[in-house]
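1. structural data only, the sequence is not supplied:
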C-alpha cells in the first residue's frame, strides 16, 4: 500500500477513537459524578531516511538530511479528569455529594463472569435508594441507581429498618435514622476511600470503577487506596455532584478532530486518484 494512504488510514482510525471518547463525554454531560476522559495522540513508528552510504547502490538517491517518515498517529493515552464537578442542592435525603475530588463511595459489584462473585467498586454518583432485603423484607438495603449495594467502612451492606421515620448523614459520612418514636439510632459510616492513583481505575459501567490486577502491575492495595479518612467532613447530604464535562471544551476538541479527520480523508482520496492516474498511463 502507498505510504501516504497507509498513514491517512491509520490516523483516521485513531481519530475516530478520539471522537468516540468525546461522544461518550457529551452523552454523560448530565450524569451525576461523571468524570470525563481526554485523549492524547502520538506518532507511530517513524523511520530515519539518510543518504545512501554506498555510492554503487541506488546511485543518485539524495534524501534530505534528517527526514523522518512515519505511519500516522495513534491514541497514546486516555486520562481520567478528576476535577471536582459543581455541587447542586436536591433536597432529597438519599442524595450525597463528595466534597473532595479524590474520594469515592464503595459499592459491591458483580464479577465479570456474571456469577455470584463480587468485588468492591468505586463511584462518585451519590444518588442512592432503598431496596427491600431479599432475606429479611423488614429491612432495606442502601443501593445505587443500578441496584449495587452501598458498603460501609467495613465493607458490609448498609441496612435500615423499613419503619424508619427519617435518615440523616453527617459530614463525616456517619449514618443514623430516627424511629417513629423520635429516637436516633446509629447505623454505621459510609464507605468512602481516597484513590491515590485514579488513572489506574477501570470503568465497569453504570458510573462505577474497579481496580485492575494490581499483582500484575507490581502494586498492592495500599499503593492505590489511601489511609482511612474517618472523621473528616467530606459528605454533603441532600446534594449531588454534577458531571465535570466542560461542554465548550469538548465541542472545541470535537471540531479539531473532525477537521483532522477531514484532512486525512482528503489525503487518502488524493493518493487514490494519483495511483489511478498512474495505472491508466499508456
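-> Great, that's in hand. The model shown is predicted, which means the values in this text are computed figures rather than measured ones.
2. going by C-alpha atoms from here, please, whenever you check contacts or count neighbours.
-> Fine.
3. helix/strand/coil for residue 6?
-> Three-state assignment for residue 6 (DSSP: H, G, I helix; E, B strand; the rest coil): helix.
4. just confirm it contacts residue 71, I think it does.
-> Yes - the criterion here is Cα atoms under 8 Å, and residue 6 meets it with residue 71 at 6.6 Å.
5. compare those two and say which one has the larger neighbour count.
-> For residue 6 versus residue 71, neighbours defined as other Cα atoms under 10 Å are more numerous around residue 71 (19 against 16).
6. list the contacts for that one?
-> Contact analysis of residue 71 by Cα atoms under 8 Å, 6 or more residues apart in numbering lists 3, 6-7, 10, 43-46.
7. narrow these to those that are buried.
-> Buried subset of the contacts of residue 71 (neighbour count, 16 or more other Cα atoms under 10 Å): 6-7, 10, 44.
8. doesn't residue 265 belong to a strand?
-> No - counting by three-state DSSP, residue 265 falls outside a strand, being helix.
9. all helices for this structure, in order.
-> Taking DSSP state H as the test, the helices found in the chain are 3-27, 221-224, 247-279.
10. contacting residues for residue 245?
-> Counted by Cα under 8 Å, 6+ apart, residue 245 has contacts 25-26, 28-29, 34-36.
11. what about residue 67, how many neighbours?
-> Neighbours around residue 67, by other Cα under 10 Å: 11.
12. not counting its neighbours along the chain, what's nearest it?
-> residue 49 (5.6 Å; Cα to Cα, 6 or more residues apart in numbering).
13. can you tell me how far the one you found sits from residue 71?
-> Computed with Cα to Cα, to the nearest Å, the distance linking residue 49 and residue 71 is 14 Å.
14. do the same with residue 106
-> With distances taken as Cα to Cα, residue 106 is found 44 Å from residue 71.
15. quick revisit: deepest of the helices of the chain, which one?
-> With neighbours defined as mean count of other Cα atoms under 10 Å, the helices of the chain peak in mean count at helix 3-27, which reaches a mean of 18.
16. let's bring in a second one:
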C-alpha cells in the first residue's frame, strides 16, 4: 500500500522541520544568528490518467486526470536574512551592522570568510580579531598606548592618545555583501563562506552602495522569534502525529485485507 511509504516521507519531513526549529531555539542568544526555515516540495506523481487524455469510451478529454502523489521531500533549509535587534554592550570594539553586509575575516587557511558577529577583540599585538581569533579585514592594529578608540558609522577607527587633542585614524573597517546571501555556506561560529550560489563578494565602505552602517558599542541579537518557533514546533508535532495516524490506518486496512476469507 502506497500510503505507508507516503506517510513515512511526511514523518521524515516533519522530523527535519523539528530539527531546524530546535537549532533556531538553541541559537536564540547567538550574536548575529539568522533563523532558518525548512522548505519542502512534493515528490513525483503516479500518472494513472494524465490530464488531457482522451477518454476511450466516448472520445472526450479528461479535464483533470488521476495523479497520485508519492509524498514529500526537503527542498532546502533557507536562512532568513532579517535584521536582529541591536543591544547596547558598551564594549569599545563591539560593533553591530545596521543594514546589509558582513565583516570579512581571514581563516587559518588564508581564505576569506564572513560574519555579522561584531564582538571583536584585540590580540596582545593589538591586532583586531573576532571571538575565535580570526583576523578582521583589512588587518587593523591598535597601538599599545591607545587610551581609547572610537568607530564612526562609516567604519573609520580613531585612536586617542595621551598628550594629543585630535584623534588619530588607525584604519577603516569594510563590509562585504552578496547578490544572494542565502547561498552562503554556514561553517559554524557565525562564520560563512562564499559559494557559487552566493555570487562573488562585493566589498565597500559602510554606508555606501547599499551597505549598512556601523554602530559602536552595540551587538546584533539573534533574529529568532521564540513565539513563531514554538508555534511552528506545535504544527510540526501535529503533522508528525497525523502522518503516524495514516500509517496506523493503512496497517489496519492491510490487516483487514489479509483476514478476508
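-> Ah, there it is. Keep in mind the model is a prediction, meaning the values are calculated, not measured.
17. counterpart of the residue nearest to residue 67 of structure 1 in structure 2?
-> In structure 2, residue 49 of structure 1 lines up with residue 48, judged by TM-score structural alignment.
18. its match touches residue 69, doesn't it?
-> No - contact criterion Cα under 8 Å: residue 48 of structure 2 and residue 69 do not qualify, at 10.8 Å.
19. any idea what residue 204 of structure 2 aligns with in structure 1?
-> In structure 1, residue 204 of structure 2 lands on residue 228 (TM-score structural alignment).
20. which residues touch the residue nearest to that match when sequence neighbours are not counted?
-> Distances taken as Cα to Cα, 6+ apart place residue 193 nearest to residue 228 of structure 1, at 6.9 Å, with adjacent residues excluded. Contact analysis of residue 193 of structure 1 by Cα under 8 Å, 6+ apart lists 103-106, 225-229.
21. re the thing from before, more neighbours: residue 48 and residue 69 of structure 2, which one.
-> Between residue 48 of structure 2 and residue 69, counted using other Cα under 10 Å, the more crowded position is residue 69 (15 against 10).
22. grab the nearest non-local neighbour of that one.
-> Nearest to residue 69 of structure 2 is residue 45, by Cα to Cα, 6+ apart, at 4.5 Å.
23. dump the residue contacts of the closest residue to residue 164 of structure 1 other than its chain neighbours.
-> Nearest residue to residue 164 of structure 1, sequence neighbours excluded (Cα to Cα, 6+ apart): residue 179, at 5.0 Å. For residue 179 of structure 1, the contact set (Cα under 8 Å, 6+ apart) comprises 163-166, 185.
24. and residue 179 of structure 1? What does it align with in structure 2?
-> In structure 2, residue 179 of structure 1 lands on residue 161 (TM-score structural alignment).
25. if we ignore the residues flanking it in sequence, what's nearest residue 254 of structure 2?
-> Nearest residue to residue 254 of structure 2 in three dimensions, chain neighbours excluded: residue 1, at 7.7 Å (Cα to Cα, 6+ apart).
26. what's around the one you found, how many residues?
-> Around residue 1 of structure 2 there are 10 other residues, counting by other Cα under 10 Å.
27. what's the spacing between it and residue 251 of structure 2?
-> Here the criterion is Cα to Cα. By it, residue 1 of structure 2 lies 9 Å from residue 251 of structure 2.
28. now residue 162 of structure 2
-> Residue 162 of structure 2 is 81 Å from residue 251 of structure 2, by Cα to Cα.
29. for residue 23 of structure 2, same thing?
-> 34 Å.
30. next one: residue 229 of structure 2
-> Distance, residue 229 of structure 2 to residue 251 of structure 2, by Cα to Cα: 33 Å.
31. now residue 179 of structure 2
-> Taken as Cα to Cα, the span from residue 179 of structure 2 to residue 251 of structure 2 is 49 Å.
32. ok, residue 16 of structure 2 next?
-> According to Cα to Cα, residue 16 of structure 2 and residue 251 of structure 2 sit 24 Å apart.
33. can you check which part of structure 1 stretch 216-231 of structure 2 sits on?
-> Using TM-score structural alignment, stretch 216-231 of structure 2 pairs with 237-252 in structure 1.
34. what's the span of the matching stretch from first residue to last?
-> By Cα to Cα, one end of stretch 237-252 of structure 1 lies 35 Å from the other end.
35. just give me how far that stretch sits from the chain centre.
-> 14 Å (Cα atoms, centre = their mean, to the nearest Å).
36. same check, this time on stretch 191-204 of structure 2
-> Taking the mean of its C-alpha atoms, stretch 191-204 of structure 2 sits 14 Å from the chain's own mean (Cα atoms, centre = their mean).
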